[in-house]
Each structure stands twice: as structure tokens, then as C-alpha cells.
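1. Need the 3D shape of this:
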Amino acid sequence: MKRVKEMMNKPWVIYVMLALATSSWGSAFIAGNYATRDFEPITVAFLRFFFAAVILLPLMWTMEKNRPRPHGKEWLLFAALGFTGIALYNICFFIATKEAPIVKSSLFIASNPVLIILVSALFLKEKITGRNVIGLALALAGAAVIITEGNFLSLVRAGFEPIDLVLLTAVVCWALYSVLGKVAMQKFSPLVCTTYAVVFGTIMLMPLALMEMTWDQAANATLLTWGSILHMSIIVSVVSFIMYYQGIRAIGAGKASLFINLMPVSAVILAVILLGEPLLPVHIAGALLVFAGVTIGTRAKKQKRKASVPMAAAK
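-> Okay, the predicted model is just below:
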């Protein structure tokens, strides 16, 4: 156990975890598209986190026996996490996977780091460095290149539509979720924060899902649909959320958010593998920009990096 904790204090381990976590989110676009063919968006969101809660609760009770108990306003903080990052964000996300063009929805989600860095600087007083700004610009440009395939005019032609408000709400919710999570982890572990957020979010989604879902839908849903929901529950929700929160705890919400730009890269790769979509040179160019941006944005000067290790160890 001690060796595991020592490993978790190493920057490269944190970066690998964040890369894996955010890359897995790219698969949620494909899985969400499959799942919303048989269920409505709110139902998919509820089922995703219901199964996640079933896994997380016994995991927390087993691994966090000496966890501090929330009191008073701390319960409200977890409820806010459940509302922003679990309930409302995922309702918007699954509506987008069903109704919005992938080009537009992916670009909106890829813009998350911009808002997270701004909100983190405003409320958490996290410092915005020149490297952060350059890395963010490169990574966001790479994500835009991948999503639009270099045809930025396609976004202009699409114009403003009502679905854009849904996507904008999703972006704001995720930024708030990331920043509130940093606050919660001043006292609680990533596993505890994720579990309580998922439980609160599931409870909020339940009455809406029960009004929306019918038994015929559940009985007639395909194995592909159920497999997609379980994938989002176990890999995208449980494993990735814990790794993402661990990353925020170690390096801050602003810097961790740079890794979100890996999401469209993984989405394109999975689309090539699973859906047979072509891999174009522009996709490779965009991916290189993303990787360059993440590398520059998370790389600290040697003296600062040495100073940050003891701070991570103390948390």
C-alpha cells in the first residue's frame, strides 16, 4: 500500500491516469449513441449511474473504512456535485449524442478546459501560467481540427441552434463539477467524492427516468444497448471518474482539464476501429497538436516540479 501511495505522488503516473481517464470518455460518444437508440437520454443517464452506484458503494465501504463522515454543508457540496456533474451534465450529454451533430457537440465539450481554467483561477486562485495558455491553445486547436476535419466553415454554416444551449449547459456543468470536486477533496478522497456525487446524481435522475422509461423498452433493448450502458457505468464512470478526481487532487483542476482534449482523439480512433470511418491525415495532424498542447501545458520548470512533489505527498 505504501508503495502504491509513493507511485501516486509521481507526476508521470498522474499524467498517465488523466490521459487514460479522459481518453475513455471518447468512447462515451459511441456508447451513448448506441444506448439512446433504445432508451431516452434521461433513462440512459439514470441506468449508467445506477449501475455505477451499485459498484461504488461497496467499494467505498471496503476501501475507505476510516473515511470522515460528511456534516452539514458538506452534504450540500456532494449534492451540488451530483447535480452538476452527474444529473444535469449527463442529461445534456445524452440529448446531444442523440440530437446534435457530432462535429458541434464534440467541439463544445472540447472547449471545457477554457472555462475550467478560468473558473479555477477565479474561485480556487489557481495560477494561470504562460505554459498553461499555450498548451490550452494548441490542444483546443488540435481538437477543433480533428472534429471539423479542417473545415471550420462547417461550424459557421451550422449557425446557432436550440441544441447549442443544451451543449453550453453541459460545458458549464462540467466546469463547476471539476472546481467543486477540488474543494471536496480538501477533506475527502477521490473515491468518496465520486461515490457520493454518483449516488446524489442517481437519486435526482430516478424520478425523471421512471416517468420516461417503459417496461417494453427495457425488455426489447438489445445486448448492444445494455453492453454500452455497462461500459459507461464501469469504465467511463467508476474507473475514469476516480482517476480524473485523483488527477485534480494532485495537479489542480485547471491543469488536469487540459487532458480533456484527448477525448476527441480517442473518439476518432474508436470510430475508425468500431465504425469503419476513415482515418485522414488531418486527424493525425490534429492529434499531434493535442499531444503537444497537453505536454507543454502540464510540463513545469525543474525547480517547480521538485517543489510540487512534497505538496502532493502531503495531501
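2. From now on I want contacts and neighbour counts done on CA atoms only, so please keep to that.
-> Noted.
3. which residues in the stretch 151-300 of the chain form strands?
-> Using DSSP state E, counting those that start in this stretch, the stretch 151-300 of the chain contains no strands.
4. mind listing the helices for it?
-> 153-158, 163-184, 190-212, 215-220, 223-231, 240-251, 253-257, 262-275, 281-298 (DSSP state H, counting those that start in this stretch).
5. Output those in TSV; the columns should cover mean neighbour count and distance to Leu56.
-> Listed next are these as TSV, based on neighbours: other CA atoms under 10 Å; distance: least, CA to CA, whole Å:
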stretch	mean neighbour count	distance to Leu56
helix 153-158	10	39
helix 163-184	20	17
helix 190-212	21	6
helix 215-220	10	23
helix 223-231	18	14
helix 240-251	23	10
helix 253-257	27	23
helix 262-275	20	24
helix 281-298	21	30
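6. and of those, who's closest to Ala79?
-> Comparing the helices of the stretch 151-300 of the chain against Ala79 with CA to CA, the closest turns out to be helix 190-212 (5.6 Å).
7. tilt between that closest one and helix 163-184?
-> 150 degrees (axes from the mean of the first three to the mean of the last three CA atoms, to 10 degrees).
8. on that earlier part again, how about CSV for the helices of the stretch 151-300 of the chain, with distance to Met60 added?
-> Below are the helices of the stretch 151-300 of the chain laid out as CSV (distance: least, CA to CA, whole Å):
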stretch, distance to Met60
helix 153-158, 44
helix 163-184, 16
helix 190-212, 6
helix 215-220, 29
helix 223-231, 19
helix 240-251, 11
helix 253-257, 23
helix 262-275, 27
helix 281-298, 30
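9. Second chain to compare with the first, below:
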Amino acid sequence: MRNGPMIRVLNRPGGLLVTDPGRILPVAALFTAVGLWGGSFAAMRLCVQAMSPWSVMWLRMAIALVVILPFAGRLKTDAYRKGDWKLLLPMVLFQPCLYFLLESNALRFTTSSQAGVISASVPLMVAIGAWMMLAEPLKRKTLVGLFLSVCGVAVLSLSGSPDDTAVKPLLGNLLELGAMACAAVNMVMVKRLCDRYNPWLLTALQVFAGTVFFSPGLVLLLREARVGWTPPLVFSIVFLGAVVTLGAFGLYNWGMSRIPASKASVFINLVPVTAVAIGWMVMGESLSGLQGVAAAAVIIGVGISQRRTR
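-> Next comes the predicted model:
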């Protein structure tokens, strides 16, 4: 037996599953991040019902910035190389700026449950982004899974009828799909930058850029004198800013810096389960029978694309 860290090899149908103790912490970080993201849909929907999306996003970013500022001096900034701005600028533009702009408006028109289901399409988008930007091979099963997931998202969106919980489900779901595309592009860029940059530094850059981008929300917030600052609203804002915006994105960036992007994106599959469960318990949301089948098609499509070969 060779010297080195012990690796356990477990038999499983369709192949072998290798578990490396050195990946326990990154996997735990990814699990925690996607769990927090799943809970953020209901909290975000509650907030955008009480104030404008720009105000909510500025508060999220400002709270996260206040929390991370005391630690900013400990983050190394000597990794910059000439031309890195071509990656850093799109990284912060796609997420948090465009991502949160699209998602915050999406949750005005659709339910947190449907938005959570659509988030399952991220792994497929990451695979396509890695094929386009990193020249990674695109397998046939990925294309099959993509087709099935797109069909599921289409049925999920078109079968929704306007009601008190989703006033314009088609528009909301399209906006959420656009937000997921922004997230997928961002993940590919973060993976490239994590080779040299501290993932928490990248998170701090995202928070700072988001605070500046959504600064008009401060003006809108000062004009929204009728906002009722109830305990659930205050808790949701603090949770979104300090825990989700900073904690979830920081943990995910850190975990992805130690695991391949295509593997890390698979953890997004857990977001729909959490989002639907919390949407049902907290917001009183539910999926119709046809929407449930469509949601299953989205998740199955992702599963097909990520299935191990023998």
C-alpha cells in the first residue's frame, strides 16, 4: 500500500465512488451554501412584496459589506495580473448585479417554489459554459438532460395560471431562468479565478460591486416611508444580507475552489427541494399536478446529465 491519505473506495451500481477525506470540508461548505440558497427564495419573496427590488438588493449588499469589512485587510490582493479585469469585471457584473436584478424581479411575479425548481438548470448551464469558455467536452447525455430540463421549465412556466401567489408566472420564470444563466457564467469565471485569487476576496469584490450597482435602492428606500418594518421582514433582510449574500456565496466560492466546477454545480440540485419545502411551510405555496411532473422532469434531466458512466 502506498503512503499518503487514506482513500475509501465503495462499490456502487454503475461504477465506483471514491471518497477523499480531504474533500469533507469543501463538500460540507457546498451543502451549507445550497441549503441557505434554498431558504433565500421565500425570504426574498417576502421582502420584494414589502419594498422595491432595488431597495432590497441594496440592503442585502450593504449588510454583507458591513460584515466583511473588518476582515478585508486580511485578504491578499497581490494576485492580480495584467488583463485580469477582463474576468473580474464580468464576474461581478453577472453576479451579483445582473443575477440579483433578474431574480428579485422574478420573485415579484412567480412563486419561490417555481423559482427554486428552475435553479436546478444551473448545472447544465455550467457544463455548456465550461464547454464554450474552458473547452471542456460536452457529452451526449448532457444534451439529453438539457433538452429534458428545458422542456420541464417550459411546461412549469406555461402551465402556471395567475393567482395571488404568482401574478405573472411566465414572466417571472423567464426572469429566473435568465438569473440562472448569469449564475452559471459567474461560476465558470470564479473557477478560473480561484486558481490564484482567495475565494473570499472574490466574494468581497462581488459584495462591493453589488453595493455600488444597487445604490439607487438607497434613494428608493428613503422614499418608501410606508414600509412596515415587521420582525419577519427585518429578519429576512438580515438573513439575506449577512447569511446568504456573504455566507452562502463565500462558502460556495471556497468549496468550488477545491472541487471541479462541473462537480460543484451538481449541489445546486438540492436547492429546489429546500425551496419548495420552505415555500410550502412559510409562504403557503404549492405546485399543481402538472407542475409537479414538470419539476420532476427538470431534476431528472439534470440527473441524466450528471450520471456516472461505468
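10. Of all the helices of the stretch 151-300 of the first structure, which one is nearest Ala144 of the first structure?
-> Checked against CA to CA, the stretch from the helices of the stretch 151-300 of the first structure lying closest is helix 281-298, at 7.6 Å.
11. Can you tell me what sits against that closest one?
-> Under the contact criterion CA atoms under 8 Å, 6 or more residues apart in numbering, helix 281-298 of the first structure has outside partners 131-146, 149-150, 255, 258-259, 261-262, 265, 268.
12. List only buried entries from those.
-> When the contacts of helix 281-298 of the first structure are checked for burial by 16 or more other CA atoms under 10 Å, the buried set is 131-146, 149, 255, 258-259, 261-262, 265, 268.
13. Just those: which are in helices?
-> If you go by DSSP state H, these have 131-146, 255, 262, 265, 268 in helices.
14. Same question for the corresponding residue of the first structure for Gln49 of the second structure, what's its three-state structure.
-> Following TM-score structural alignment, the counterpart assigned to Gln49 of the second structure within the first structure is Arg37. Following DSSP: H, G, I helix; E, B strand; the rest coil, we place Arg37 of the first structure in the coil state.
15. wait, what's in contact with Arg37 of the first structure?
-> By CA under 8 Å, 6+ apart, the residues touching Arg37 of the first structure are Thr225.
16. Distance of it relative to Leu115 of the first structure?
-> As for Arg37 of the first structure, its distance to Leu115 of the first structure is 31 Å (criterion: CA to CA, to the nearest Å).
17. cool, Lys125 of the first structure as well?
-> Lys125 of the first structure sits at a distance of 14 Å from Leu115 of the first structure (criterion: CA to CA).
18. The two - which one has more neighbours?
-> Comparing Lys125 of the first structure with Leu115 by other CA atoms under 10 Å, the one with more neighbours is Leu115, at 17 against 10.
19. The host helix or strand of that one packs against which elements?
-> Taking DSSP states H and E as the criterion, Leu115 of the first structure maps to helix 112-123. Using 3 or more CA pairs under 8 Å, 6 or more residues apart in numbering; DSSP states H and E as the contact criterion, the neighbours of helix 112-123 of the first structure among helices and strands are helix 163-184, helix 253-257.
20. Mean per-residue distance, the first one versus the second structure.
-> If I follow you right, that is helix 163-184 of the first structure. For helix 163-184 of the first structure, the mean distance to aligned residues of the second structure following superposition is 2.0 Å (mean CA distance after the TM-score superposition for the first structure).
21. ok so, going back, quick one, which of the helices of the stretch 151-300 of the first structure is nearest to Arg3 of the first structure?
-> Nearest to Arg3 of the first structure among those is helix 240-251; the distance by CA to CA comes to 16.5 Å.
22. which residue numbers in the second structure go with the closest one?
-> Under the alignment (TM-score structural alignment), helix 240-251 of the first structure falls on residues 248-259 in the second structure.
23. Out of the helices of the stretch 151-300 of the first structure, flag the one nearest Ser111 of the first structure.
-> Proximity of the helices of the stretch 151-300 of the first structure to Ser111 of the first structure was assessed by CA to CA; the nearest stretch is helix 163-184, lying at 7.5 Å.
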